[in-house]
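K.L.:
For reference, the sequence and a predicted model appear below.
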Amino acid sequence: MSTSSPTAARQPRPPVLSETQARSRALETATRLYYARGISAVGMDALSSESGIGLKRLYQLFPSKEAIVEEVLNSMHGTWVGDIEQAAASATTPRDRLLAVYDYLGRWFSDDDYRGCVFINTFGEIGAASPRIATLVRDHKLDFQQYVVRLAVEAGATEALGQQLAILAEGAQTTAAIAGDPAAAGYARDAAVTLIDAALT
């Protein structure tokens, strides 16, 4: 006589994920794990286990770990651009749009899971070994610099001021991650105020 539960025997199998769903889940999991643990510490086996996507299918979706890292960075770039532009758009004057960058950083640094800039972290880990990844990081940073330069010019300042303000923001990201203290955003904002007001008077 069978001792198994008829109800248990009729348990449906979980639905098979479409390619789009599987890619989305894999990238979401990779983004979270890479940021929390670092890229080198998260192998394909760990990504497969955490995402629930079989290793064979994972390699069908992404031919290599580098391919996953590239897509993660591309997605994070889009998120960063959207967040920064939204923060600047909420300000009412060109000067305040520049300072809104540092206000955004202050909110980001206060997140419990803040671990620094994923692009800086990735470059430090594998940039030297992967020219493609290094290029993605450089392009991301250049895009941010050019955006801040554009905000500076719109405020009536020089491109040089924009470069200076971008460097302030980059330094604040690293300082906050190492010190574990979001106050770096406030210090960078104070310095930005000094630079902006000197440039606009």
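P.N.:
Perfect, thanks for sending it.
K.L.:
Please make it C-alpha for all contacts and neighbour counts, starting now.
P.N.:
OK.
K.L.:
need the contact list for residue 100.
P.N.:
In this structure, residue 100 makes contact with 87, 88, 91, judged by Cα atoms under 8 Å, 6 or more residues apart in numbering.
K.L.:
State the next helix or strand along the chain beyond the host helix or strand of it.
P.N.:
Assigned by DSSP states H and E, residue 100 belongs to helix 94-109. Later in the chain than helix 94-109, the nearest helix or strand by DSSP H and E is helix 118-122.
K.L.:
before we move on, the earlier item: buried subset of the contacts of residue 100?
P.N.:
87, 88 (16 or more other Cα atoms under 10 Å).
K.L.:
Which of the contacts of residue 100 sits closest to residue 105?
P.N.:
residue 87 (9.8 Å; Cα to Cα).
K.L.:
quick revisit: okay, and which of the contacts of residue 100 map to strands?
P.N.:
Counting by DSSP state E, no part of the contacts of residue 100 is found in strands.
K.L.:
Next one for the comparison:
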Amino acid sequence: MTPAARRVLEAAARLFYERGIHAVGVDLIASEAGVTKKTLYDRFGSKEQIVVEYLADRDERWRAFLAQHLDAARPAPAARVLAVFDASRAWSAKNNSKGCGMVNAHAEISDPSHPAYPIITGQKQWMLALFTGLARDIAPDGADRLGRTLLLLHEGALVAHGLHVIADPIGHARQQAQALLAATGECG
């Protein structure tokens, strides 16, 4: 990616997250990035493609961040589940003052034919698969149910974080996940 394209993507990411995807036009992105609209269109082709690359980049950064937390977690399956909540708490403190970028994007892009839609839903499907895989090591016969419950705790906490309705919703969700894991006999 050229330096100008990188500036476009960084400006778009900041603006889309702060103001909303539909509220931000290519003129503003180009201005904030210090490039011409021609440069923006030469690199990305359309605003839709900028949205796709913004969300794909955000998802890639999240997955890498989460992988570090999972790698650092003790080998116990319950510790790895709780590490997801710990990672989300750390990520949100730094990157998500308005809540989950994917959930926010879905509020604006709910049409399955939009090119960004598969990235949004794909990230949440990946999170469900992650929780279900971790749950399989804890409760093989109830992994699907436990995975869905953990995902709901996690996603609800991310939404609540963005709404600023309760203090430390991700920490609260982590406590609830820990209690749920303890009830299955696997918390450490």
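P.N.:
Sure, I can see it. Source: prediction; values computed, not measured.
K.L.:
TM-score of the superposed pair?
P.N.:
Here the TM-score for the pair of chains, by TM-score structural alignment, normalised by the length of structure 2, is 0.89; 183 aligned residues with a Cα RMSD of 1.9 Å.
K.L.:
if we can go back for a sec, the helix holding residue 100 of structure 1 aligns to what range in structure 2?
P.N.:
Helix 94-109 of structure 1 corresponds to residues 77-92 in structure 2, going by TM-score structural alignment.
K.L.:
After superposing, tell me the mean distance of the matching stretch to structure 1.
P.N.:
Superposed on structure 1, stretch 77-92 of structure 2 shows a mean distance to its aligned partners of 1.5 Å (mean Cα distance after the TM-score superposition for structure 1).
K.L.:
Buried residues of that stretch, list them for me.
P.N.:
In terms of neighbour count (16+ other Cα under 10 Å), stretch 77-92 of structure 2 has its buried residues at 77-92.
K.L.:
tell me the angle of the longest helix anywhere in structure 2 relative to helix 77-95?
P.N.:
Ranked by number of residues, the top helix in structure 2 under DSSP state H is helix 47-72. Calculated by axes from the mean of the first three to the mean of the last three Cα atoms, to 10 degrees, helix 47-72 of structure 2 forms an angle of 140 degrees with helix 77-95.
K.L.:
Show me what counts as buried in helix 47-72 of structure 2.
P.N.:
The neighbour-count criterion (16+ other Cα under 10 Å) identifies 47, 50-56, 59, 62, 66, 69-70 as the buried residues of helix 47-72 of structure 2.
K.L.:
export these to CSV and tack on distance to residue 186 of structure 2?
P.N.:
Listed next are the buried residues of helix 47-72 of structure 2 as CSV, based on distance: Cα to Cα, whole Å:
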residue, distance to residue 186 of structure 2
47, 47
50, 43
51, 41
52, 39
53, 39
54, 38
55, 35
56, 34
59, 29
62, 26
66, 21
69, 19
70, 17
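K.L.:
rewinding a little: now the longest helix of structure 2, how far from the centre of its chain.
P.N.:
7 Å (Cα atoms, centre = their mean, to the nearest Å).
K.L.:
average distance between it and structure 1?
P.N.:
In the superposition with structure 1, the average deviation recorded for helix 47-72 of structure 2 is 0.9 Å (mean Cα distance after the TM-score superposition for structure 1).
K.L.:
So which elements touch that helix?
P.N.:
Applying 3 or more Cα pairs under 8 Å, 6 or more residues apart in numbering; DSSP states H and E, we find helix 47-72 of structure 2 packed against helix 3-19, helix 77-95, helix 101-108, helix 117-136.
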